[in-house]
Structures are given as structure tokens and as C-alpha cells.
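Engineer: heads up, no residue letters with this:
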């Protein structure tokens, strides 16, 4: 199965880089800081508050070397100055603050990350690398990417309507096309070669809605190309069979202690409110 990262990267490439958030060290302009949608942003929570996770001691963990790529916006990429930034970068900082350990980040080509981890060139991979069929250990997901519908604001499109009978745009050959055909059989799926083309059609009113991954749709809604035309409608739709298990951190199979420490840290980052801060920085139009 293709990695979730691969699918997101293909869709992200169809959207302008100008839609990406400003660097955490720079003050964003007023327009970029204002969500395009008026609905409150829902902060996802993938952690069970009842789970018993013991706080690890820094001495038992030691320094952690994280491996990631620098071409995976908005999760890890370089800004115009060449500085590495992104959701994953800020999340690593928050994790290491919780664990009170020193951390280092090294970027590598995506195709080399798994082997680099096994070769002990690093201790953990945070890059949207799928764990299908491998022996690597994965933390609990820190983010899942739902499918969403986008429709014009003034329209009455409602995906929950009984017997939905409408033309819905989607990208040909994607999991979103398959999901749409499976769970909305009365809808008429219209596949396009690119997400940008499909979104242009809904913006112009040629079709009532588009179904795709929430990350790409959120950046489009918050960017200049949408021009405030549209909104999320219905959803979110989560299904691991179609959209993957979500974004996790991978460690070697002999590093169960590190995985447990990372799971503890991820939950603490969420409970402290820092996850919300990071999430809103990169997803001002929420995915959920």
C-alpha cells in the first residue's frame, strides 16, 4: 500500500506553496491568521485518557535522533530561508520538552528512512512512513487525515441527505474515489486528473461538491484560489481501510521502551494544550 505521506504529497503538490503557514519565528499577516471558515476548529484527540502510561525518566531514554524529510509540507519542509519547519518539527520539540531529553533532527530522502532507522543512523522516524509489512514499531497515531466534502457556501449540498443524487468531483484512482463509490452509491462520481481541476469546477458551480483529503482541501479553502467561495460540508470521514492508519512515529523493533516514552509524551503534549497550539498554527482551517 502507498504510504499516507505519498498520497498527501501528491495532493499537496497541486496546491500553491503560498498557502502554507508562516514560520513559527515570523509574525503571520492578519489575513493568513484568520480561518476561512467561521465554524470553530475541532482539535482531534487520538489518546485514551484512561490508558496507564508511566512517565519515563530522562536517564532511561537518553538523547533521541529523529529522522524526517524536508519535502513534506506542511509537516516538514524548508522555508524561504532554508530553515526546517513544519507540524512534525514543532511536535518533536514538544515531545522532547516533555521527556526532558536532548533531541536532534536529521533530514534524509524519504526512500532511505526505514533502512536508516534499522542501520541505527537515527532512533525514530517521523515522516508519514507507512508501517505496512515491516517489523518497525509504531506509536499511537498523532494525526489522522479524514476525507471531506467541499461545497459552495451558498449551496444546499448535504452529504447526509438520504439518497444523495449529485455529481461529486474526486481525483481519479484515489482512495477517495473508491470510498465515494462504496459509501455514496447514489452519487455520481466525476473523476478528474488533478484536484485543482476538480476544485475549479466546484468554485465555478459546475459541480456541487468535491471529495478529497482534508489537508489539501483545508489549505485550498484558506488560500487565495478559493477566494472564500466554499466550505467543508459534512464529515469528517475516517476509515483506516481507505485512508490509512494515520501519522505515527516509527522506532526499531527492539526499542519498545522508546515507543512507550513517545506514546507518553504525545499524550502529555495533547493534554497540556501544546498540541492544540501546534495544530492551529498549521491547520487554521481544521481538518475535522
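Structural biologist: Here it is on my side, so go on. On a predicted model such as this, the values are computed, not experimentally measured, just so you know.

Engineer: Going by C-alpha atoms from here, please, whenever you check contacts or count neighbours.
Structural biologist: Noted.

Engineer: Following element in sequence after the longest helix along the chain, please.
Structural biologist: In the chain, ranked by residue count with DSSP state H as the criterion, the top helix is helix 256-271. Elements were assigned by DSSP states H and E; along the chain past helix 256-271, the next helix or strand is helix 274-282.

Engineer: Can you give me the neighbour number for residue 236?
Structural biologist: Residue 236 has 15 neighbours, counted by other CA atoms under 10 Å.

Engineer: how near is it to residue 249?
Structural biologist: Counting by CA to CA, to the nearest Å, the gap from residue 236 to residue 249 is 23 Å.

Engineer: Run a quick neighbour tally on residue 87.
Structural biologist: By the criterion of other CA under 10 Å, residue 87 has 20 neighbours.

Engineer: ok, back up a step: name the helices or strands packed onto the longest helix of the chain?
Structural biologist: With contacts defined as 3 or more CA pairs under 8 Å, 6 or more residues apart in numbering; DSSP states H and E, the packing partners of helix 256-271 are helix 58-61, helix 87-99, strand 137-138, strand 250-251.

Engineer: what's next to stretch 108-126, contact-wise?
Structural biologist: For stretch 108-126, the surrounding residues in contact (CA atoms under 8 Å, 6 or more residues apart in numbering) are 64-70, 88, 127, 129, 248-252.

Engineer: cool, stretch 229-246 as well?
Structural biologist: By CA under 8 Å, 6+ apart, stretch 229-246 touches 3-4, 37, 128, 141-153, 157-160, 175-176, 178-179, 203, 221, 287-288.

Engineer: Tell me which stretches of this protein form helices.
Structural biologist: 4-12, 30-33, 58-61, 87-99, 113-118, 175-183, 195-204, 214-221, 240-243, 256-271, 274-282.

Engineer: Out of those helices, flag the one nearest residue 167.
Structural biologist: Of all those, it is helix 195-204 that lies closest to residue 167, at 10.2 Å by CA to CA.

Engineer: Off-centre distance for that closest one?
Structural biologist: 22 Å (CA atoms, centre = their mean, to the nearest Å).

Engineer: structure B:
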């Protein structure tokens, strides 16, 4: 019986070691509802620029990564309680977010923009949008900007769990405009059937206080080692051409910015 027990214990130890060996080195949080950066394919798999760049970064760092999908407003809380080790989900590097998490260097930088019915003229958003409804994604930089600027100007801010929900309400006429990333609006809405009859309007939104200096990968506060590894890998992908190869699948221009 002792031999059987010993063999069982050895088998359990070997199995535990095998499971541990298969565990991911890094768990990366992502919201898969933000095309073309991250979205679900018809077979339910995650795809998009963020996802492919993330996989390329993991390969460059020679680590095994596991993707953890969840709503955008839950990504930073999950990072803080160690459910994920990093967040790669088009998250802007802003002064407000830097109070609670650290970031890598940027991996792309694009401005915010308004989408409205084609033909709409917006010269001064704080004046021209007064009395109108503007949709934003909850917990995004656009939400914070709209809450601080639009609400005080008499503009009704409508918040959504995902940007796709805002696009749906814009197309159906339940809101008058949406404020979001210019690329997301163009690729995720204007180029779709739902986006026919709509257009980008008004000025670019790039106030660094709210929109930061581009999108980066968030890590836990003080985790300089992980941030540096990602930053070095981003530079390597830019240098070896892998970044440009992935970018070319989704964009016809360089979204890295200046």
C-alpha cells in the first residue's frame, strides 16, 4: 500500500510540475470589442492589431503569454489585483492613469475625433454640440474628457460599455455624435454598412492632459522590469520590420505617430 501511495504521490508531483510548466509567463488583459485593434472573428477567436502586436511582442521577448478577455473598464482593476500582468488594449498613457499604473513606451498614437451625420458642421464642439447627446465608451479617455468639458457646456454625455454600442446608437439616431479614436471610428464604423451617411467632423482631440502621448501597455505600479521588456520589444519590432508587417494588415498609413 505504501508503494502504491508513493507512486501516486510521485505521479501527482509530476502532473503538478507539468501543469506549472504549461502556465503562461504573462497574462495580458484585452477588450475584444474595439475594431480594428481587437475584435472577435466569426469563429469566436480574438484578432486585430493589438492582438497581433501583443503576440509578436511575446515572441520577441521569448515568453509564453495568455490573453484574458474582459470589458475595458475592468482591465486596470484586474491588473491591480493580479488577475493579469499587463494590459494591451489601446489604452492611452495619461497623467490620470499614471497615478495608479505604469506604462511602457507608446506602440501607436492617433487622435480622437467626432463622428456625426455627414454634412454636420462642428467648428467649436463646446458651442455647436450644446443640447445634443454624445456617446463615449465608459472609463475611456473620451469619457473623462467629455465628463469634464462637454457636460459643463450643456452637452449630454451618454456612456456605453463598449464603443460598438455607441456606434449602434449613433446609427439608430439615439445619440447625435460619438467621440472616439479616429481609426476606430473609420475602420470600425464608417467603413461598415451601419456607418453609411456618417462622417468624421470637427477638430482633432489631442489634449495631452486627457489623451496622453499615445497608447501603451499598462503594468502594475513599480513593475519597471516588465515595462522595460515590453518597451525594448516594441523598439525591436519597429526595427526588424515586424511592426510594419502587422500594421499593413489593418492600415494603409503609419499609426505609430511622431
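Structural biologist: Yes, it's here. It should be emphasised that the depicted structure is a prediction, and the values quoted were computed from it without experimental measurement.

Engineer: which of the helices of the first structure sits most buried?
Structural biologist: Stretch with highest mean neighbour count among the helices of the first structure: helix 214-221 (a mean of 25; mean count of other CA atoms under 10 Å).

Engineer: which strands and helices sit next to that helix?
Structural biologist: Using 3+ CA pairs under 8 Å, 6+ apart, helix 214-221 of the first structure is in contact with helix 4-12, strand 147-152.

Engineer: Tell me what angle that helix forms with helix 274-282.
Structural biologist: Between helix 214-221 of the first structure and helix 274-282, the angle comes out at 50 degrees (axes from the mean of the first three to the mean of the last three CA atoms, to 10 degrees).

Engineer: quick one, helix 214-221 of the first structure and helix 4-12 angle?
Structural biologist: Using the same axes, to 10 degrees: helix 214-221 of the first structure against helix 4-12 is 20 degrees.

Engineer: orientation of helix 214-221 of the first structure relative to strand 147-152 in degrees?
Structural biologist: Angle, helix 214-221 of the first structure to strand 147-152, by the same axes, to 10 degrees: 20 degrees.

Engineer: So residue 262 of the first structure sits against residue 95, correct?
Structural biologist: Yes: contact status for residue 262 of the first structure versus residue 95: in contact at 7.2 Å, counting by CA atoms under 8 Å.

Engineer: Going by neighbour count, list what's buried in stretch 37-49 of the second structure.
Structural biologist: Judged by neighbour count using 16 or more other CA atoms under 10 Å, the buried positions of stretch 37-49 of the second structure are 37, 38, 39, 46, 47, 48, 49.

Engineer: Residue 89 of the first structure versus residue 64 of the first structure, what's the distance?
Structural biologist: Counting by CA to CA - residue 64 of the first structure and residue 89 of the first structure are separated by 13 Å.

Engineer: any chance of the helices and strands packed on helix 214-221 of the first structure in JSON lines, plus distance to residue 31 of the first structure?
Structural biologist: Below are these laid out as JSON lines (distance: least, CA to CA, whole Å):
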{"stretch": "helix 4-12", "distance to residue 31 of the first structure": "21"}
{"stretch": "strand 147-152", "distance to residue 31 of the first structure": "21"}
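
Engineer: which one of the ones you listed lies closest to residue 256 of the first structure?
Structural biologist: Taking these one by one with CA to CA, helix 4-12 is closest: 23.5 Å.

Engineer: Find me the equivalent region of that closest one in the second structure.
Structural biologist: On the second structure, no counterpart of helix 4-12 of the first structure exists by TM-score structural alignment.

Engineer: Packing partners of that helix?
Structural biologist: Against helix 4-12 of the first structure (3+ CA pairs under 8 Å, 6+ apart) you get helix 214-221.

Engineer: How far off centre is the helix it packs on?
Structural biologist: Computed by CA atoms, centre = their mean, the chain-centroid distance of helix 214-221 of the first structure equals 10 Å.

Engineer: before we move on, what about stretch 220-238 of the first structure?
Structural biologist: Distance of stretch 220-238 of the first structure from its chain centroid, counting by CA atoms, centre = their mean, is 15 Å.

Engineer: now do stretch 121-131 of the second structure
Structural biologist: Relative to its chain's centre, stretch 121-131 of the second structure lies at 27 Å (CA atoms, centre = their mean).

Engineer: Contacts made by that stretch with the rest, please.
Structural biologist: Applying CA under 8 Å, 6+ apart, the contact partners of stretch 121-131 of the second structure are 149, 150, 153, 154, 155, 156, 201, 202, 203.

Engineer: One more pass at 6 Å, please.
Structural biologist: 153, 154, 155, 202 (CA atoms under 6 Å, 6 or more residues apart in numbering).

Engineer: measure the nearest residue to the first one once chain neighbours are set aside to residue 54 of the second structure for me?
Structural biologist: Same thing as residue 153 of the second structure. Once flanking residues are discounted, residue 153 of the second structure sits nearest to residue 126: 5.8 Å by CA to CA, 6 or more residues apart in numbering. Per CA to CA, residue 126 of the second structure is found 37 Å from residue 54 of the second structure.
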